[in-house]
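Q: missing the sequence, but the structure's below:
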């Protein structure tokens, strides 16, 4: 049984190695690190003492590579030094004024949304509520929340053609 499992894992490794490396590379952006992550996942799988039977080894490996890649990125992001160029930018009032103008334009567009759309959008997009939570709070179905969010984004995309990218940045912060 152990030998069968080992040969099956080796076959999966040989067959999908490049695809797994590409998956990891899409997160870490360094080929050598991606290869290391893939190899570590397979070594851990082969040396695993827990004899639980994996129904889908390929899915397990895929998820493990993705998770290990994300862990690597989060660990290395904490250690990145600040960019010296961003520290040397002189502060002026113009960007602050421009930001305030953009924010007021965005808030005007949000206020122009139909009442139901506006309340759903504010709860989900601005306050960070999940669709289920917003539906419970407003006494409507989750599908209605989804529909109202689609409608709100469509209206805002049209109204804020020039500020579309700025909205995405605003919502991330």
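A: Ah, there it is. These numbers come from a predicted model, not from an experiment.

Q: drop to CA atoms for contacts and neighbour counts, all remaining ones
A: Will do.

Q: roughly how far does the closest residue to residue 117 other than its chain neighbours sit from residue 170?
A: Distances taken as Cα to Cα, 6 or more residues apart in numbering place residue 148 nearest to residue 117, at 5.1 Å, with adjacent residues excluded. Plainly put, residue 148 is 20 Å away from residue 170 if you go by Cα to Cα, to the nearest Å.

Q: give me the more crowded residue out of these two.
A: When neighbours are counted by other Cα atoms under 10 Å, residue 148 comes out ahead of the other of residue 148 and residue 170, with 19 against 12.

Q: circling back to that earlier point, quick one: the residue nearest to residue 117 and residue 131 touch, right?
A: No. With contact taken as Cα atoms under 8 Å, residue 148 and residue 131 are classed as non-touching, separated by 10.6 Å.

Q: now do the buried residues in the helix or strand where residue 100 lies.
A: Element membership of residue 100, judged by DSSP states H and E, is helix 93-112. Across helix 93-112, burial judged by 16 or more other Cα atoms under 10 Å covers 102, 103, 106, 109, 110.

Q: list the buried residues in the helix or strand just after that helix.
A: On the C-terminal side of helix 93-112, the closest following helix or strand by DSSP H and E is helix 115-121. By neighbour count, and taking 16+ other Cα under 10 Å as the criterion, the buried residues in helix 115-121 are 117, 118, 119, 120, 121.

Q: which other residues reach helix 115-121?
A: 110, 111, 134, 145, 148, 149, 151, 152 (Cα atoms under 8 Å, 6 or more residues apart in numbering).

Q: try it against this one:
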């Protein structure tokens, strides 16, 4: 029974390896990491002591790959700083009559933030400070920094709702 399970898993691996790597890649955006995650999932599956058969092994593998990819992201997540090269792309149905200075739109929105939000946002998002460092520098608590960052993101999302932002952290809550 164990040999049959192992053969089934190996066949699934060989048949769907590229698909599984693409699934992981859609989360981690690094091909070598995606391959490692897929291989780790299959190694764990093969060495799993519980010999009960899974009803839908493909669904189990896809879910495991997704979960491991998300775990990888949360383990290695680092706040990247904004730079002047952030791109805004107008909605495709808006006519473009003149070139828009995209960096000035972002800067204008940041300048319109309430003072506390602006200071915290500039330290954390633009200068790359960690929340603890920003809290120490501003003489406020870490929870206040978190609250101000959430408030800043909410305001910026609202102000920039007509633009797609190529920076991922604006898509996060």
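A: All right, it came through fine. What you are looking at is a predicted structure, and each value in this text was computed from that prediction instead of being measured.

Q: what's the TM-score for these two chains?
A: Overall, the chain-to-chain superposition scores 0.50 on the TM-score scale (TM-score structural alignment, normalised by the length of the first structure); 104 aligned residues with a Cα RMSD of 3.4 Å.

Q: so what does the helix or strand residue 164 of the first structure falls within touch, helix or strand wise?
A: Using DSSP H and E, residue 164 of the first structure falls within helix 164-172. Taking 3 or more Cα pairs under 8 Å, 6 or more residues apart in numbering; DSSP states H and E as contact, there are no helices or strands that helix 164-172 of the first structure lies on.

Q: could you pick out the longest helix of the second structure?
A: In the second structure, taking DSSP state H as the definition, the longest helix is helix 2-28.

Q: would you mind listing the buried residues in that one?
A: Within helix 2-28 of the second structure, the residues that count as buried by 16+ other Cα under 10 Å are 5, 9, 13, 20, 21, 22, 23, 24, 25, 27, 28.

Q: ok, the last one touching residue 71?
A: Translated: residue 28 of the second structure. No. Look at residue 28 of the second structure against residue 71 with Cα under 8 Å: they stay out of range, at 9.9 Å.

Q: need the counterpart of residue 131 of the second structure in the first structure.
A: By TM-score structural alignment, residue 131 of the second structure lines up with nothing in the first structure.

Q: how about the strands in the second structure?
A: Here the second structure has its strands, by DSSP state E, at 88-90, 163-165.

Q: what residues does the aligned residue in the second structure for residue 59 of the first structure make contact with?
A: In the second structure, the residue paired with residue 59 of the first structure according to TM-score structural alignment is residue 59. By Cα under 8 Å, 6+ apart, the contact list for residue 59 of the second structure is empty.

Q: and residue 59 of the second structure, how far from residue 113 of the second structure?
A: Taken as Cα to Cα, the spacing of residue 59 of the second structure relative to residue 113 of the second structure amounts to 45 Å.

Q: nearest residue to residue 146 of the second structure in space, please, no chain neighbours.
A: Excluding its sequence neighbours, the residue lying closest to residue 146 of the second structure (Cα to Cα, 6+ apart) is residue 131, at 7.2 Å.

Q: and residue 132 of the second structure, by the same measure?
A: Nearest in space to residue 132 of the second structure, with sequence neighbours left out and distances taken as Cα to Cα, 6+ apart, is residue 142 at 5.8 Å.

Q: same check, this time on residue 152 of the first structure
A: Computed as Cα to Cα, 6+ apart, the closest residue to residue 152 of the first structure that is not its neighbour in sequence is residue 117, at 5.7 Å.

Q: could you do residue 53 of the second structure as well?
A: Distance criterion Cα to Cα, 6+ apart; nearest residue to residue 53 of the second structure, sequence neighbours excluded, is residue 5 at 7.7 Å.

Q: with distance to residue 166 of the first structure added, can I get the buried residues of helix 115-121 of the first structure in CSV?
A: Formatted as CSV, the buried residues of helix 115-121 of the first structure follow (distance: Cα to Cα, whole Å):
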residue, distance to residue 166 of the first structure
117, 21
118, 19
119, 21
120, 21
121, 17
